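Trainee: dropping the sequence and predicted coords here.
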Amino acid sequence: MKGNENLEKEHKNTYLLKRFLPYYRKYRWILVLDLFCAMLTTVCDLVLPLIVRYLTNMGMTDIEGLTVKIILSLGLFYLLLLAMDAAANYFTAYIGHLMGTKIETDMRRDLFCHLQKLSYSFYSNTKIGQLISRITTDLFDITEFAHHCPEEFFIAALKITVSFVILGNINIWLTLIIFIGFPLMLISTGYFRKKMREAFKRARVQTGEINAQVEDNLLGIRVVKSFANEEMEEEKFDIGNRLFLAIKKQSYRYMAGFQATTRVFDGFMLIMVVVCGSLFMINGAINAGDLMAYLLYVTTLLASIRRIVEFAEQFQKGMTGIERFIEVMDEPAEVYEAENAQELKQVVGDISFEKVSFQYSDGTDEVLSDIDLNVTHGQNIAIVGPSGSGKSTLCHLIPRFYDVTSGRICIDGQDIKDLTLHSLRSRIGIVQQDVYLFSGTIRENIAYGRPDAPLEQVELAARQAGAHDFIMKLPQQYDTYVGERGVKLSGGQKQRISIARVFLKNPPILILDEATSALDNESERIVQESLRELTKGRTTFTIAHRLTTIRNADIILVLTEEGIVEQGPHETLIRKEGVYYDLYQMYRDLDGVNGEF
């Protein structure tokens, strides 16, 4: 994944339909019945011209034979057809739309499930607002498309075919003159159809950009207000909003051109029937009843074509939604399970890195190169080094948020690529600097890893994390709503809840990714006490800037662009007076006794 440009590809309609058709499989009998009912709705349109032709010819050639009984019988027959038409139309309108909604729901489910499988690198290069647009707005039109697309084209094909057969039997030459206009119309409107598709896709992309901008603004609203930048944000939004307007204006211009072209052909075909039909009637090739039938059939055909024209906008929107759906579904999951992946059970906690190298998929330089490391169960490994040296990346390779480019990582002698992702990640706990709390209650957030955990275990985990006391002071205690992203809690409180979440999970392997670097001194002291309790007996990787979090580590790794340049306990590295010693001296001068990394 090299950025959003990979999500913007052009696909042919035939390819898009081929990818979309499997979603009908579950509902194929509903589709068959829907098309059957759609066929019934065309009967009235096809029979009426024949009734009019019969009555007209009888009236002109045998007026005495046209009895009241015949007229009433034909009228009653047509009323029965209308009743059948109403019932069939009810079915197609209700069950057909329901089928479309179910297909839309299936596609949204598949898209969401696929998004769960995509790697960190995909989300690093893709705007969340764009993905929200794809999973919501882009699929809204699928219901109408899935229902009306087969129905409208089936009805149009049926009417054209049956009409051609009936009219051909009346007068083949007049029929050919009329029907030659259809391919000409398709060719002449092809340009507008293509341009409409392109414009609708640009509109969808811009909708995603607006979503992304709104999301970015609202999540950062406190920063916006603190810098008094409301006007600047409004101007930025106005630029995107006006661009959306310009794109929509362009799409409607193409749609207007499309509709104008089809109206020209409507008039052309009608006048052709009138002029040519009259000439044929003068020469005795057809009679008045036949000409009336021609006019009614052509009117019916043009009505069908107008419905197709009106559906063209919906069709192009649906195809655009399918295209943007497929673009995400075609994004490869860079991290995947082996075919015969094994469950990770009875974890001891020994971890080894064997000649591990890593490079991001966008082709940048290697972040890690030939890393060799052996960690014994229960050890606390601290990782320090300058920004960009790969500290977080090194730890993110253990739960396979990324896959190594070369080499391998083993847990208790098992290559992590041979393990199921669920069993691997369920045995690793991660506490990060940027705590994410879901919109919900404190209890739900602590129990996120074990939703079925009873309240007693949730409370125990909170006590172990030093969070119980402040939770009990809240209005609804463990049922207190934390707000979006935990906005109602302080940084220290959110961090203690995230630690309680890991306590409840009880994993044998821990990753602490700068877990206290964003906290004030008092909050850091409380959280550090919780972390010391959490790390007991667990294999722990600590990425830290503050010296207080790593001085007691069993092994300190000094990671630079050249790899692991030093390792050992704090006192040993200080006596060595190497890279770690220089960093220690520099940050001690900057931050006093404790020092920061």
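Mentor: That came through fine.
Trainee: can we go C-alpha only for contacts and neighbour counts from here?
Mentor: OK.
Trainee: which positions in stretch 213-223 come out as buried?
Mentor: 213, 217 (16 or more other C-alpha atoms under 10 Å).
Trainee: hmm, who's touching it?
Mentor: Stretch 213-223 has contacts (C-alpha atoms under 8 Å, 6 or more residues apart in numbering) with 129, 224, 233, 237.
Trainee: out of these, which sit inside helices?
Mentor: Of these, the ones assigned to helices by DSSP state H are 129, 224, 233, 237.
Trainee: which residues touch the most centrally placed residue in the chain?
Mentor: Centroid-nearest residue in the chain: residue 135, 3.6 Å away (criterion: C-alpha atoms, centre = their mean). By C-alpha under 8 Å, 6+ apart, the residues touching residue 135 are 108, 111-112, 325.
Trainee: repeat that for 7 Å
Mentor: 108, 111 (C-alpha atoms under 7 Å, 6 or more residues apart in numbering).
Trainee: run a quick neighbour tally on residue 60.
Mentor: Close neighbours of residue 60, defined as other C-alpha atoms under 10 Å, add up to 13.
Trainee: do residue 301 as well
Mentor: 20.
Trainee: one more: residue 158?
Mentor: 16.
Trainee: I'd assumed it was in a strand, is it?
Mentor: No. Residue 158 is assigned helix when assessed by DSSP: H, G, I helix; E, B strand; the rest coil, not a strand.
Trainee: not counting sequence-adjacent ones, nearest residue to it?
Mentor: Excluding the flanking residues, the one nearest residue 158 by C-alpha to C-alpha, 6 or more residues apart in numbering is residue 39, at 7.6 Å.
Trainee: that neighbour reaches residue 155, doesn't it?
Mentor: Yes. Assessed by C-alpha atoms under 7 Å, residue 39 is found in contact with residue 155 at 6.4 Å.
Trainee: put this next to the first one:
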Amino acid sequence: MNDILHESSKIQIVKRLLTYVKPYKLKVTLVILLLLIVMACNSVTPYLMKISIDTFVAEKNVKALILLGCGLILMNVFSMILSGIRTIAMSKITNQILVDIRHSLYTHIQTLSFNFFDNRPVGKIISRVVGDVNALQNLLNNSIVNLIPNVFTIILVICLMLILNPMLAGICLITMPLLLFAMFYIQIKADNKWKIFREHRSSLIGYTHESLSGMKVIQGFSRKYYAKDKFDSHIGNHANGFMTAVFTQDFFWPFLTAFRGLSMVILLGSGYLLSKQGNLSLGTLMAFFMYIEMLWRPIINLSSFYNAFVTSMSAGERIFDILDTKSDIVDEASIKALPQIKGDIEFDHVTFSYTNADIPALKNTSFKLKAGEKIALVGETGAGKTTITNLISRFYDPTFGCVKIDGLDIKDVTVESLRSQMGIMLQDSFLFSTSIKENIRYGKLNATDEEVVQAAKAVNAHEFIEKLEKGYDTDVNERGSRLSLGQRQLIAFARALIADPRILILDEATANIDTETELLVQEGIKKLMKGRTSIVIAHRLSTIRDCDKIFVLSKGKIVESGTHDELLKNHGYYYKLYSAQYSFLKQDA
């Protein structure tokens, strides 16, 4: 039953791959036509050899032999030219199909919710987009280059053999059923081995990406030998998986060689007996030898194709597994875009768990924010602060309850229209490996150079940018590695400012800025927050004293709310947090 389901799965994968071929069906048809012409030219050669031996050689007709030889040369030159055109055309078609598949895969991944990325290492996702799509190249090329012409060749050769001598053809083909049985049996075994190999390869890529990303941690803790041992384990599994799959796959070739030799022996023996009886001419026997060679060559090619087919099916299965993954955050067909918002936010009895088995990260939480208010979220690690901002941004949907902006449930508006009016600043601000100018412009893609400079000046980033070698055109390297943490954060502030969001979220946004830099950037932050609903998460309580309201969270619940002064007077949870940071202020408080 599993094998039946597996074969059904392969058929479905092939059908889905064909949808990517459909836009190029006219070009593919032309390539197939060229292939058929080339194969027909090759297949007719042995028959012409039979005529030349049985007729022209026997009659010593030199003129006819010369004409036939010239004809064969011209036919082969013509075939070579068509073959070259076919190769170039097929390469272009295959490359474009791979581009289309990568576009589909990358575009779909961008629509997936955070749950998808929470449960998959980045390296494994990269393996799908790069490695698995590359694996499909062999399938697409081989399907046209090997499958169609070789199947056509086998059918044509068998037909010509039957026309020349049905009895001898039947005797020569007697080994074929046994060979097919051996081929399919071995390939089924090899299929499972290739699946295991690809899983090991995916794990290797995932670990390699992770270890290179965390190289500072590895070197900082002097764990290079520990990391090397883990890498050796992954690469050992990868190598063993490959060797096992190849060994199983290549076990077929001895059978192929044996059956090939056996078919030649059968042809020699039966040809001798038939020619002795006068039922077989020398030309026909020569033609059969050539046809047997022509028959075995496509069988070998088809065996190689099946190997590529099995490997590519595993790759296709993983690609379509991602394409079939549904996002938890989906825009319904009937919903509309969110109009320009004022910035009112309401949590209406919201409960949320990151997985069904988890203890809720947020429990029955309700609060309201007015447009333009500046509020702060404080509490211990894991209290639910970032969860609130994730729900406002609709990176996740509440398990129960709803989140409203300007009175509208955010599930009833498109994600694009919601997030385009929000700005998010994180503790670890991500910068792309391009220029500072382009990183700032990411907040507003059509921003002019002057707007970029003004945004940088507003957050006091202009001065240090101007001191760099190429100023705003300086490349920051991957993740902004050539800049300090504080400099990266300032550029991220400028990016958020130029986006002009109606709701601004600052999640520990000043944590990586030193005290002196923080004083410089405070004015920029005030400009950034002016007229916007702003939500600040900060462990450094000095940065939130001027907030209109402070929500204190503990274990997924809001336990206190009020202004800084009100919360200190209450001598509650916030007072304890504040006193722990500023013990010298206890008496004054």
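Mentor: Cool, got the structure. Source: prediction; values computed, not measured.
Trainee: greatest separation within the contacts of stretch 213-223 of the first structure: which pair is it?
Mentor: Using C-alpha to C-alpha, these reach their maximum pairwise distance at 129 and 224, which is 18.7 Å.
Trainee: what lines up with the residue nearest to the centre of the first structure in the second structure?
Mentor: When the second structure is aligned by TM-score structural alignment, residue 135 of the first structure is paired with residue 129.
Trainee: its match and residue 305 of the second structure, how far apart?
Mentor: Shown here: residue 129 of the second structure relative to residue 305 of the second structure, a distance of 23 Å by C-alpha to C-alpha, to the nearest Å.
Trainee: what's the answer for residue 195 of the second structure, then?
Mentor: 17 Å.
Trainee: for residue 438 of the first structure, helix, strand, or coil?
Mentor: Taking three-state DSSP as the rule, one finds residue 438 of the first structure in the coil state.
Trainee: corresponding residue for it in the second structure?
Mentor: Residue 438 of the first structure maps onto residue 432 of the second structure when the alignment is built from TM-score structural alignment.
Trainee: need the contact list for its match.
Mentor: Counting by C-alpha under 7 Å, 6+ apart, residue 432 of the second structure touches 439, 478-480.
Trainee: what do you get if the cut-off is 6 Å, keeping everything else the same?
Mentor: By C-alpha atoms under 6 Å, 6 or more residues apart in numbering, residue 432 of the second structure lies in contact with residue 479.
Trainee: against residue 175 of the second structure, how distant is it?
Mentor: From residue 432 of the second structure to residue 175 of the second structure the distance is 61 Å (C-alpha to C-alpha).
Trainee: identify the residue nearest the aligned residue in the first structure for residue 499 of the second structure in space, chain neighbours excluded?
Mentor: Aligning on TM-score structural alignment places residue 499 of the second structure opposite residue 505 in the first structure. Nearest residue to residue 505 of the first structure in three dimensions, chain neighbours excluded: residue 449, at 5.9 Å (C-alpha to C-alpha, 6+ apart).
Trainee: can you find the partner of that neighbour in the second structure?
Mentor: Aligned partner of residue 449 of the first structure by TM-score structural alignment: residue 443.
Trainee: tell me how many other residues crowd the match of residue 499 of the second structure.
Mentor: Going by other C-alpha under 10 Å, the residues that sit close to residue 505 of the first structure add up to 20.
Trainee: hmm, back to that, can I get the ones in helices among the contacts of stretch 213-223 of the first structure in CSV with neighbour count and distance to residue 273 of the first structure?
Mentor: As requested, these are exported to CSV (neighbours: other C-alpha atoms under 10 Å; distance: C-alpha to C-alpha, whole Å):
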residue, neighbour count, distance to residue 273 of the first structure
129, 18, 53
224, 16, 67
233, 16, 60
237, 17, 54
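Trainee: and which of these is nearest residue 419 of the first structure?
Mentor: Checking these against residue 419 of the first structure by C-alpha to C-alpha gives residue 129 as the nearest, at 33.1 Å.
Trainee: ranges for the strands of the first structure?
Mentor: With strands called from DSSP state E, the first structure shows them at 351-358, 368-375, 380-384, 406-411, 414-415, 428-432, 509-513, 539-543, 555-560, 563-568.
Trainee: out of these, the one nearest residue 143 of the first structure is which?
Mentor: Evaluated with C-alpha to C-alpha, the strands of the first structure place strand 428-432 nearest to residue 143 of the first structure, the distance being 40.9 Å.
Trainee: what packs against that closest one?
Mentor: Contacts defined by 3 or more C-alpha pairs under 6 Å, 6 or more residues apart in numbering; DSSP states H and E place strand 428-432 of the first structure against strand 509-513.
Trainee: tell me roughly how far the strand it packs on lies from the second structure on average.
Mentor: Following the fit onto the second structure, the mean deviation recorded for strand 509-513 of the first structure is 0.7 Å by mean C-alpha distance after the TM-score superposition for the first structure.
Trainee: I'd like to check the angle between that strand and strand 539-543, please.
Mentor: Orientation check (axes from the mean of the first three to the mean of the last three C-alpha atoms, to 10 degrees): strand 509-513 of the first structure against strand 539-543 gives 10 degrees.
Trainee: list the contacts of strand 509-513 of the first structure.
Mentor: Identification of contacts with strand 509-513 of the first structure by C-alpha under 6 Å, 6+ apart yields 428-432, 538-543.
Trainee: before we move on, what about stretch 388-405 of the second structure?
Mentor: 344-352, 409-410.
Trainee: what's the PyMOL line that selects buried ones from the residues you listed?
Mentor: A single PyMOL command selects the buried members of the contacts of stretch 388-405 of the second structure (16+ other C-alpha under 10 Å):
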select buried, resi 344+345+346+347+348+349+350+351+352+410
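Trainee: now distance to residue 137 of the second structure too, for the contacts of stretch 388-405 of the second structure, in a markdown table please.
Mentor: Shown next, in a markdown table, are these (distance: C-alpha to C-alpha, whole Å):
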| residue | distance to residue 137 of the second structure |
| --- | --- |
| 344 | 51 |
| 345 | 50 |
| 346 | 51 |
| 347 | 50 |
| 348 | 51 |
| 349 | 52 |
| 350 | 48 |
| 351 | 47 |
| 352 | 43 |
| 409 | 45 |
| 410 | 42 |
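Trainee: pick the one among the contacts of stretch 388-405 of the second structure closest to residue 373 of the second structure.
Mentor: Closest approach to residue 373 of the second structure among those (C-alpha to C-alpha): residue 344, at 8.7 Å.
Trainee: counterpart of residue 328 of the second structure in the first structure?
Mentor: For residue 328 of the second structure, the residue aligned by TM-score structural alignment is residue 334.
Trainee: neighbours around that match, how many?
Mentor: Per other C-alpha under 10 Å, the neighbour tally for residue 334 of the first structure reads 16.
Trainee: about what we covered before: tell me the one of the contacts of stretch 388-405 of the second structure nearest residue 510 of the second structure?
Mentor: The closest of the contacts of stretch 388-405 of the second structure, once distances to residue 510 of the second structure are taken by C-alpha to C-alpha, is residue 345, at 23.7 Å.
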